[in-house]
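**Student:** The amino acid sequence is not available; the structure is as follows:
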């Protein structure tokens, strides 16, 4: 799929190493200095990786139309206003070449509510409603920086993207029901697990199922 790609920009260390070890040139942007130190410790001498300290909402260090692919994996989980999210997306799109592709990952509220709330009891649904973090009728979330992760729904993502002149290629429920049934997945033998993967890949873009996930990836072309 990516045989003609020259250069990537990326916001997640594990993906940086994976791509660099396949021979791609990768530029990585990291906000936290400590993480950059760890990054350097794990980078091999023959890997074509450049890492700088920076903020995804200001990529002025990079020129327009520079990258074949941009990965925003984990970044948008921690931005809590529409304006800031759109600024980060704007910068990612700006530095992407015409015809280039952006992958943007999100944490989806309903999946987290099912898994961490109702199933595991790690969050008190009643307490979240009382504190105004969950709407008592729609169960839509209101995230704040103290909550660590911004939780959204697909309609929120659609609203964010409505101001950009891009074409959506895929919108993927990246883990689907896997986290809700993690014990069952862990217990599968190889044959059943392969069948489960085939099911997941066959259904992860189905419109009636894309909201039933803890994470989603929006893939679009400039």
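**Tutor:** Ah, there it is. What you are looking at is a predicted structure, and each value in this text was computed from that prediction instead of being measured.
**Student:** C-alpha only now, for contacts and for neighbours.
**Tutor:** Fine.
**Student:** Counting residues, which strand of this protein comes out longest?
**Tutor:** Taking DSSP state E as the criterion, the chain has its longest strand at strand 96-108.
**Student:** now for it, which elements pack on it?
**Tutor:** Contact here means 3 or more CA pairs under 8 Å, 6 or more residues apart in numbering; DSSP states H and E; on that basis strand 96-108 packs against strand 67-72, strand 151-152, strand 215-221.
**Student:** Reformat those as TSV; add distance to residue 112 and mean neighbour count.
**Tutor:** Below are these laid out as TSV (distance: least, CA to CA, whole Å; neighbours: other CA atoms under 10 Å):
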stretch	distance to residue 112	mean neighbour count
strand 67-72	20	23
strand 151-152	8	24
strand 215-221	9	21
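**Student:** The ones you listed into JSON lines, with extra columns for distance to residue 141?
**Tutor:** Rendered in JSON lines, the data for those read as follows (distance: least, CA to CA, whole Å):
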{"stretch": "strand 67-72", "distance to residue 141": "22"}
{"stretch": "strand 151-152", "distance to residue 141": "7"}
{"stretch": "strand 215-221", "distance to residue 141": "15"}
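**Student:** re the thing from before, what's the following helix or strand after the longest strand of the chain?
**Tutor:** helix 109-112 (DSSP states H and E).
**Student:** Buried ones in whatever helix or strand comes next after that next one, by neighbour count?
**Tutor:** Scanning forward in sequence from helix 109-112 by DSSP H and E, the next helix or strand is helix 125-130. Of all the residues in helix 125-130, those buried under the rule 16 or more other CA atoms under 10 Å are 125, 128, 129.
**Student:** Would you agree the first one is in contact with residue 117?
**Tutor:** Right, the one you point to is residue 125. Yes. In this structure residue 125 lies within contact range of residue 117 using CA atoms under 8 Å: 6.1 Å.
**Student:** ok, and here's another one to check against it:
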């Protein structure tokens, strides 16, 4: 397909600033995010072999373990560098989460673990989730990742950065607007509240929706929804109506 519509700062960030393939494999935080996400997904995935569409799958970090588990995984990402680096998947192609080329009801699982990070407009997030619902089979699983609204506050509190006026201004803006403009540090991004993420999945018609924290107290905190705010990343799962 033609190049997906992608904000210039996001294209620059993932093509020239960071190596997304390393993010989940090198740092301790990244490894925790990978392991916890894998643990959660394995609770809800149908048995292998099943067809998985990894939307915004980056270089295939999650796709690789799925393939090792016996799943058929196709990957779609809007960043050409990611598609070129993706290995071990059945197919990797350029694509936009808001306009998938896959046929209706053609996958058993659709995971959208990155796109919602970088779609600040609710209409775009709704379109991406609607597309995931369209291409998953009835009763199939949709999993969506998000950045927690309060992650920057907790992170920079722990790092003792809050004395800096610039940092206070940036974090206050995220808490007030849910959007980071991408001018410094991270790229253009949207920060969800847990209940907001759940509502967005339900709003497109997904059922049996649940939201989990990735980091923080993790498993111990699962019975206590109020502790979801302590996790930097969130994972929501839902099913297509049967």
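**Tutor:** Happy to help now that I have it. Only a predicted model underlies this, so the values are computations on that prediction, with no experimental measurement involved.
**Student:** which part of the second structure lines up with the longest strand of the first structure?
**Tutor:** Mapped onto the second structure using TM-score structural alignment, strand 96-108 of the first structure covers residues 136-148.
**Student:** Find the centremost residue of the second structure, please.
**Tutor:** residue 113 (2.4 Å; CA atoms, centre = their mean).
**Student:** check contacts around the equivalent of it over in the first structure.
**Tutor:** Per TM-score structural alignment, the equivalent position to residue 113 of the second structure in the first structure is residue 73. Contacts for residue 73 of the first structure (CA atoms under 8 Å, 6 or more residues apart in numbering) come out as 10, 11, 12, 103, 104, 105, 106.
**Student:** TSV please, covering these and showing neighbour count and distance to residue 22 of the first structure.
**Tutor:** Converted to TSV, those look like this (neighbours: other CA atoms under 10 Å; distance: CA to CA, whole Å):
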residue	neighbour count	distance to residue 22 of the first structure
10	25	15
11	20	17
12	16	16
103	19	18
104	22	21
105	21	22
106	26	26
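**Student:** Tell me which two in the residues you listed are the farthest apart.
**Tutor:** Greatest spacing in these, by CA to CA: 10 and 106 (15.2 Å).
**Student:** Strands of the second structure, start to end?
**Tutor:** All strands of the second structure, identified by DSSP E, fall at 51-55, 72-77, 91-94, 107-112, 136-148, 179-180, 189-192, 207-213, 233-239.
**Student:** returning to what we had before: tell me the average deviation of the longest strand of the first structure from the second structure after fitting.
**Tutor:** In this overlay with the second structure, the average offset of strand 96-108 of the first structure from its partner residues is 0.5 Å by mean CA distance after the TM-score superposition for the first structure.
**Student:** Relative to its centre, which residue of the second structure is most distant?
**Tutor:** In terms of distance from the mean C-alpha position of the second structure, residue 163 ranks first, at 30.5 Å (CA atoms, centre = their mean).
**Student:** so how far is residue 156 of the second structure from that one?
**Tutor:** Distance of residue 163 of the second structure to residue 156 of the second structure, computed by CA to CA, to the nearest Å: 10 Å.
**Student:** nearest residue to residue 133 of the second structure other than its sequence neighbours?
**Tutor:** residue 240 (6.3 Å; CA to CA, 6 or more residues apart in numbering).
**Student:** Neighbours of the one you found, how many?
**Tutor:** Counted with other CA atoms under 10 Å, residues neighbouring residue 240 of the second structure total 23.
**Student:** Pull out the buried positions in stretch 110-127 of the second structure.
**Tutor:** 110-120, 124-126.
**Student:** quick one: which of the residues you listed sit in helices?
**Tutor:** Using DSSP state H, the members of these that fall within helices are 124, 125, 126.
**Student:** Just give me the closest of these to residue 104 of the second structure.
**Tutor:** residue 126 (17.1 Å).
**Student:** Enumerate every residue touching the closest one.
**Tutor:** By CA under 8 Å, 6+ apart, the residues touching residue 126 of the second structure are 200, 203, 204.
**Student:** Look up how far residue 69 of the second structure lies from the first one.
**Tutor:** What it means is residue 200 of the second structure. As judged by CA to CA, residue 200 of the second structure and residue 69 of the second structure stand 30 Å apart.
**Student:** Same question for the last one.
**Tutor:** As judged by CA to CA, residue 204 of the second structure and residue 69 of the second structure stand 30 Å apart.
**Student:** Much appreciated, bye for now.
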